[in-house]
Structures are given as structure tokens and as C-alpha cells.
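J.: Sequence first, predicted coordinates after that:
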Amino acid sequence: MVVTCEISFDNNKQRVFYAGQLVSGCVTLKSDKVKEVQAIQLKIVGYSVTKWSERHRATTKLYAGREDYLSSVTYLLGSEQNTDRLTISAGVHTYNFACQLPYQCPSSFEGRYGCIRYIAKVELLRPWKFHQAYTHGFTVLKMMDLNFETPQLKLAAHSEGYRTFCCGPCKTEPLKMELHLPQAGYVPGQRIPVTVVVINNTGVAVSELRLSLVMLIRYFSVTPEHSRVERIVVSKAKGDSVLRQSTRSMTIDLLVPATPPTCLSLCNLIQVAYQLEVEALIKSLREQQVMTMPVTIGTIPLAVAGVVVQQPPRRSAHYEAPSNRNSNDELPIVTAIANVPNQLTPSSADIPPPAYEESKYTVRGNINEEELHAFGANEFAPLYPIYSMPSPKPVLTPNSRNIGYINQTFEK
């Protein structure tokens, strides 16, 4: 007997939703023969889990945690309290469903040591045999509009640092580096124009500059309490050398690929942050100077000149996770949530709606890892918005107006 199950979402082939939206769709069951069931159940759940092990001397310790954000159960046919056997006739059967997402859902994420996952699962309940499960993953994104997160994201960012190097019994003169960004917030698809000024007053040359956009993922466990950090380079670029006793300025574009948005507050088990790293290599000394600067990756871009970004409506209710929750706690009920528009993107025709792509730097998850009798695809990867829009103009400083010159004096 062959039974197939398809879960489709209304006007959303890519299965991408923003927190606060209504998830609605249709379940289509196809059977070539009559089939007996106790009930047909649809579960829509959202949760985060972390799991890893670490070896301490002769023992291996397991760390794990779980946090739930959404739990919706709908019986499409029958119920678990019903003890009678119901029959599904041969043919095609359709069932409609709808579920409201909480406003404070963290963005979907699949990582090496944990995940933030949202799934819709249809189960054919058959206590006399075994349950059949059909699971479909879908993407939920935090509505992170860079225009309304914090004013600091719109401002130019600046950082500088000095370092001396040991060369035998002596120390070199300082090597100074300056980093300049036109703003601190970006979206995938944009290029970050990084202006780097290197004032090299040492007697050795800087052989190369290396730029990286790094995703930092911190995983937390509950039993026992512990954490670990994963570091993933999502974008790279290189700059030219800088001669000794000279200053050089260069602006290097660093592409932001499809990647999860910054998330530091909504999930207690997984935090995602980004930082820009610039490394000046001095091969003759086998040393380097590294500077870092935090950046924020959002889902809706900052407004640029001539482009108006419409602020999404505010909601009157939201989900707040209890600080101490166990698996038996009842999930909070979310009510009075205003409708969220489907187009949560800049309203100007100058910027088209984003495309949605899978991240190349995170893993694919097994959404059926908890099921013994699962049917359909196991692998799932969230999709993230990627824009085709102009990048901000680079910052020009007194030092950066010069491509390069020989140092006459050096002042800190």
C-alpha cells in the first residue's frame, strides 16, 4: 500500500515566513488503497536544541539543551481519544490548516552543534502497528529591520590599533592600522566597503592584508550548563602589501553572502554574531597584527539615498521565554497579533524584493532524526534573503585620501 503526503503553503513555494506571520496551507494525502487509522494529526512546532560531547581525561561528557517556541496540534481526522478505526478511502484527500507564528521567534539555523528548527509534521496514528510521519521543514526569520534596530547601525564605524614587533634584542617602531566602515549594519547581497589605512613605521614590509567576515556561533547547554563557540569564515578578500616606512590606504569590498541574521537575544541556546577581521601579515617576522570590528547582519536593509524603507507595523503581543523552563511547561499563548504584510521589504521600486538562498557555510539538518518511521526527505536547509542593491559608499578620511606615501614623521 502506497501513501504519499504533501504539505504546501499558501502563496509561499519557498516556505519562508517572518515571525508574527500566519502560516497557512494544505495537506494532500494520496492512497492507492483503503487505509485504516486512528487519527491524522498535524503538528507545527518550533524549537532549538544543542548537543555535543567533550572529552575530559578518561571520560566523555555530553552537553545538551532544548527550548520550545511553538507547539500547535490539529487533528485533520479523528483524535487520539477516539478508539475506533477510521478508514481513508483510496484517492486524494485534502485538508486545510493555519497557525499563527509568535512574534519573538528566533531565525531558523542549522549548525554543527545545534539548530533552531521549525517543522510541519503529518502523522498517521496507528497504535496497533506503527505511526507514519511525513515531515516538512520551513524557514522562519526574525524580522530584523536595520532601520529600527538601533541608531548606531546607521553611523560610520572606526577602529585603530598599534603594535610593535620583536626583532632579535630590539623592538620595531609601531605599526598602526585604521579601519573605517560607512555603517555597521548590512544585509546579504551587499558589499562592505572596508577602508584600511596602514601606517607602517617599522623597518619591515607588510606583505599582505587579509580581510574576513566571520560568523561566531555560541552554543549553550542546559544539562549541565556549559557553552562553546564555533567560528566560520563566510567571506574573504585580500589587500596589497605596504612597504616599510610608508603609509598606504585601500578600500576593499567584502561580499555578504546568504547567511543567518544576527541573533543575540531571542534564543537562549544559540547566539549568532558577526565580526570583520583584518590581518596584516609580516612574513619576515612570522607575525601579524589582527584587528576586529563587530558588524550586524539583518533581514531588511538600511535605507539608502532616494529609497524609503517602510516600517513594519508594531504588534501588541509577543512571546517571552521563561528563564527556567522544562519540557513539561505549557507554552505561552500568543493573542492579538496584528497581521504582518507578506512583503517585508523596502517599498521603493529601486530595490526589488530579495531572493532566498541556502547558506553555503552552515550544515543541512536531519528533520526526521527523532522519527522511527519517517517518509520523505530528511535533509533540510533554511533559506535566507539576499538583496540586489547598491552598497554604501566608502568612508574617506584625511589618511585615506592618499593611496600611498613615504612616512616623514609618525605620530600616535
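T.: Looks like it arrived, so ask away. Numbers count the residues shown, from 1 in each chain.
J.: Please make it C-alpha for all contacts and neighbour counts, starting now.
T.: Will do.
J.: The nearest residue to S53 once chain neighbours are set aside sits in which helix or strand?
T.: Spatially, and ignoring its direct neighbours in sequence, S53 is nearest to L62 (4.4 Å; C-alpha to C-alpha, 6 or more residues apart in numbering). Element membership for L62 (DSSP states H and E) is strand 59-78.
J.: cool, and N147?
T.: Since the elements are taken from DSSP H and E, N147 ends up inside helix 146-149.
J.: Check which element follows that helix along the chain.
T.: Where DSSP H and E defines the elements, the next helix or strand beyond helix 146-149 is strand 157-163.
J.: In terms of secondary structure, what does the next helix or strand after that next one contact?
T.: Downstream of strand 157-163, the next assigned helix or strand under DSSP H and E is strand 166-167. Applying 3 or more C-alpha pairs under 8 Å, 6 or more residues apart in numbering; DSSP states H and E, one finds that strand 166-167 contacts no other helix or strand.
J.: Use this one as the comparison:
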Amino acid sequence: MLFDRLKRFCVQLDCPEVAAPPVFSSGESVAGRVVLELSGEARLGALHLHAYGCAKVHWTESRSAGSSTAYTQSFGDQVEFLSLRQVLLAPPDSGGVTVLPAGRHEFPFAFQLPEALATSFEGKHGSVRYWVKAKLHRPWATVRRARKEFTVLEPIDINTPALLAPQAGAKEKPARAWYRNRGQVSVSAKIDRKGYTPGEVIPIFAEIDNCTTRSVVPKAAIIQTQTFIARGTKKQKKSVVASIVGDPIAAGKREVWHGRALKIPPVGPSILQCRIIHVEYVLKVCVDIPGTSKLLLELPLVIGTIPLHPFGSRTSSVSSQYSINLDWLRMGIPEQPEAPPAYSSVVTSEEPIENLPRPCQDEATSVFEGPFFAYIQEFRYRPPPLYSEVDPNPPSDSSVRPRCMTC
């Protein structure tokens, strides 16, 4: 029987690194093969392949309908991102079965992922999953199934103007005890940018003023919020990803954080484009005030997948303003630039500054009218001036001071 002759039936995906799980992005091609190992000659039916990907959410809530009755209500929804079908082995029209000899047989397949996919995710009330499933139909036997999951990681580039913008905020809160005002606590915080990648360190710049009569404790934490949406109802799950605790601040004192470091652990990227599942992050700076609720200040974060390039936010902001491709600039600047020449080697003591040529007013105004990077590129390809022992700008006779012969 075929059940005894089918030794192996599996789906394999092509991956550059064998040990690493296959990871893809939207628009990429997924290739692999369905492997059959037979111990003897076997009669097979059709072999179908189904690639599928979807986001699902589901949870239940107990609601009270009276003093002694209660009922359970379920919430669920699903969004389909991928659904492709292929026939890898079709039986002939005459017999309806295909006879394969003993040994190993491979059936290759390939398909392209569509655009606008969501990153793979596993949460408490929902998930985003992708897989490839193969079905082998056999005469007079049950259908054999093989399944292989793969990961989709949608790129989030933090080198965009929106994610490179600094984030700042300020809040204050009065400290009350027994309806009496005990002063107030204020906090102001700032971070360099909105987008970060796992493994980076967030430098926190904060200032906490304690104008109360008791000491307070400042804290900072990265909060992950998972939001699940179904039938117009939301279900959220919040968790602390990383946190730090500052030193207590005495009454009437001020504490300043000069870039207090908070490292981002390995976490999943933000999911903002899925209709039923959102994964968001915030940096929360809070102050524990005795006798009253905490003072909370939240700064939004986006966890991306493409890290900050070597030029940092300054180059990104300039390039976004002028929409210029900076590949030539990155290739032209060496890793270790040469030191600039000394001032004495450019202007000697015998040549006063007044005698240096000054730019014409018309030329100076026309330089700043065109695009900024056009002049950088022009300067980059301009050859250096020729060396000469003759001063191209000799001092005029009127500026030469006569010497006294008797001295």
C-alpha cells in the first residue's frame, strides 16, 4: 500500500542560511519544493500547493444580564493578505493516477508575495501568520498534508523625516493630601528621534522639579500596547518592555537627566498598517508622588527594522528637504578625512586680512539662489588651484608702509 511506501512528505523553502528561518518581505519571491520519498513504486493522485497568510483576532468576554445571570460573548475578525494555489502534479486524463518509482522526488514551486503585507506577529488575542501547505491525494487512502510556515518582516525605515524628528513634552501635577495642596511636581523630557531599532540605546534628557514637602522617585519605561479590533470593539494588552529607576529627589530639589540610557531589548517592530491588529510603543516618563497618583508623560516611539545610516538625522533632514540622492556624497567622503591646513599656512603674517580678495556682492547673492547641493557637487569636482611662488594678489603700493632708513 502507498501508506507503507511513503517514507517522507514535506515542504522545503529556499533560504540562503540553512540554520536561519526563512524571512521575506512584500513583493519578494518565495521559492521551494515539495519532497516525496517513496520506498517502492506508488500510484499517486494530484498534488496541490496553497500559500496562505492572514491576520486573526479572537477573544471572549463575560457580561452580566441581571442579578444572577451571565452570558459569554465572543469577538473575532479576520483579514486575508495572501491566497495562492498551484497544481504541482496533475494526474493524466486517461487513468486518473500517476505512477512514480521508488526514490526521492521533488516538485519545485515559486510565487511572488503581494504588496502591503503585515509583519508576522503572535499576541494574546490574535496573530499574523503565513504558511505554505501541500496536499497529496492518493487513491483509496486519506489525503496527506504537509505545512511549512515562514516569516514576513515588513521594512520600517527610521531614516525618514517623520521618524527622525525629536520628541519632547512637559507636564505638571499638584500633590494633594487630605484636600490640601502640598506643592506640585513638574517634568519635561526629550528624546533625539521617534524611530529606533532593537538593540539601540535611547538617551533620555529630562528635568524633574520637586516642589513638594516629600521626596519623589522618577522612572522611565518602554510600553508595548497590543490592540485587537473586532466588530467595533477593542481589546488591549499592555506590557513593560524595558525600564529604569532614577534616584529619589528630595523635597524642594531638582533632578536633571543628561542622556540617561535606556536600551531597547529584542522586540517585534511596530504594526501600524493592519486593520485589526496594532502594535505600538511609547516611552513613558513617570514620577511616583506619595499620597497621590503618578505624574505620567508619554513620548511616542516607532520600532523599525532598518537602522539609522552612518550620516544620522542631520543628513536625512537635509536630503528630505532637497530630495537629492546622496549616494555620490557617501562614496566621495573618505572614512578618515584629512585634517584641514593650518591657518598660518594659508594666510601669512606679511599678508594682512584686509588685502585678501572679497567676493563681489552680486556673486555672493547669486550663490545662495540655487539648490544647495548643486554647489556642493560643483565644489567637489572643482580642481585645486595651481601652486605658484608668485603672489596672485600682491599688496598695493599705498598699503606698503615706508621704512625709515635711519632706523
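T.: Cool, got the structure. In this text, all values refer to a predicted model and were calculated from it rather than measured experimentally.
J.: circling back to that earlier point, the helix holding N147 of the first structure packs against which elements?
T.: Under the contact criterion of 3+ C-alpha pairs under 8 Å, 6+ apart, the helices and strands touching helix 146-149 of the first structure comprise an empty set.
J.: Residues contacting it, please?
T.: L153, K154, G185, Y186, G298, T299, I300, P301, L302, A303, V309, Q311 (C-alpha atoms under 8 Å, 6 or more residues apart in numbering).
J.: ok, and the closest non-adjacent residue to the fourth one?
T.: In space, not counting the residues next to it along the chain, Y186 of the first structure is nearest to I297; the distance is 5.1 Å by C-alpha to C-alpha, 6+ apart.
J.: The second structure: which residue goes with that neighbour?
T.: With TM-score structural alignment defining the correspondence, I297 of the first structure maps onto I303 in the second structure.
J.: Same question for L181 of the first structure.
T.: The equivalent of L181 of the first structure in the second structure is I191 (alignment by TM-score structural alignment).
J.: ok, that match - how many residues close by?
T.: One way to gauge burial is a neighbour count; for I191 of the second structure, by other C-alpha atoms under 10 Å, it gives 19.
J.: wouldn't it be in contact with L163 here?
T.: No: the pair I191 of the second structure and L163 does not pass the contact test of C-alpha atoms under 8 Å, sitting 11.6 Å apart.
J.: Mind telling me what the residue nearest to S53 of the first structure corresponds to in the second structure?
T.: Taking TM-score structural alignment for the superposition, L62 of the first structure sits opposite S74 in the second structure.
J.: So that match versus E61 of the second structure, what's the distance?
T.: Taking C-alpha to C-alpha, to the nearest Å as the measure, S74 of the second structure falls 6 Å from E61 of the second structure.
J.: do the same with E255 of the second structure
T.: Using C-alpha to C-alpha, we find E255 of the second structure at a distance of 45 Å from E61 of the second structure.
J.: Compare neighbour counts for those two and give me the winner.
T.: Summary of the neighbour comparison: E255 of the second structure and E61, criterion other C-alpha under 10 Å, with E255 having more neighbours (17 against 9).
J.: That one pairs with which position in the first structure?
T.: Counting by TM-score structural alignment, E255 of the second structure corresponds to R248 in the first structure.
J.: So which elements touch whichever strand or helix holds that match?
T.: Per DSSP H and E, R248 of the first structure falls inside strand 246-255. In terms of contacts (3+ C-alpha pairs under 8 Å, 6+ apart), strand 246-255 of the first structure is packed against strand 191-200, strand 208-221, strand 226-239, strand 404-406.
J.: Which one, of those strands, ends up nearest to S89 of the first structure?
T.: For those, proximity to S89 of the first structure was assessed by C-alpha to C-alpha; strand 208-221 is nearest, at 46.7 Å.
J.: Between strand 226-239 and that closest one, find me the angle.
T.: 160 degrees (axes from the mean of the first three to the mean of the last three C-alpha atoms, to 10 degrees).
J.: where does the most centrally placed residue in the first structure land in three-state SS?
T.: The central residue of the first structure, meaning the one whose C-alpha is nearest the mean C-alpha position (C-alpha atoms, centre = their mean), is P260 at 1.8 Å. On the three-state scheme (DSSP: H, G, I helix; E, B strand; the rest coil), P260 of the first structure is labelled coil.
J.: Can you find the partner of it in the second structure?
T.: Under the alignment (TM-score structural alignment), P260 of the first structure pairs with G268 of the second structure.
J.: okay, now L100 of the second structure: neighbour count?
T.: Counted with other C-alpha under 10 Å, residues neighbouring L100 of the second structure total 15.
J.: Is the match of E255 of the second structure in contact with L209, as I believe?
T.: No: the pair R248 of the first structure and L209 does not pass the contact test of C-alpha under 8 Å, sitting 11.3 Å apart.
J.: any idea how far the closest residue to L2 of the second structure other than its chain neighbours lies from R5 of the second structure?
T.: Using C-alpha to C-alpha, 6+ apart and skipping residues adjacent in sequence, the residue nearest L2 of the second structure is A42, 5.9 Å away. With distances taken as C-alpha to C-alpha, A42 of the second structure is found 7 Å from R5 of the second structure.
J.: Next: S39 of the second structure.
T.: According to C-alpha to C-alpha, S39 of the second structure and R5 of the second structure sit 5 Å apart.
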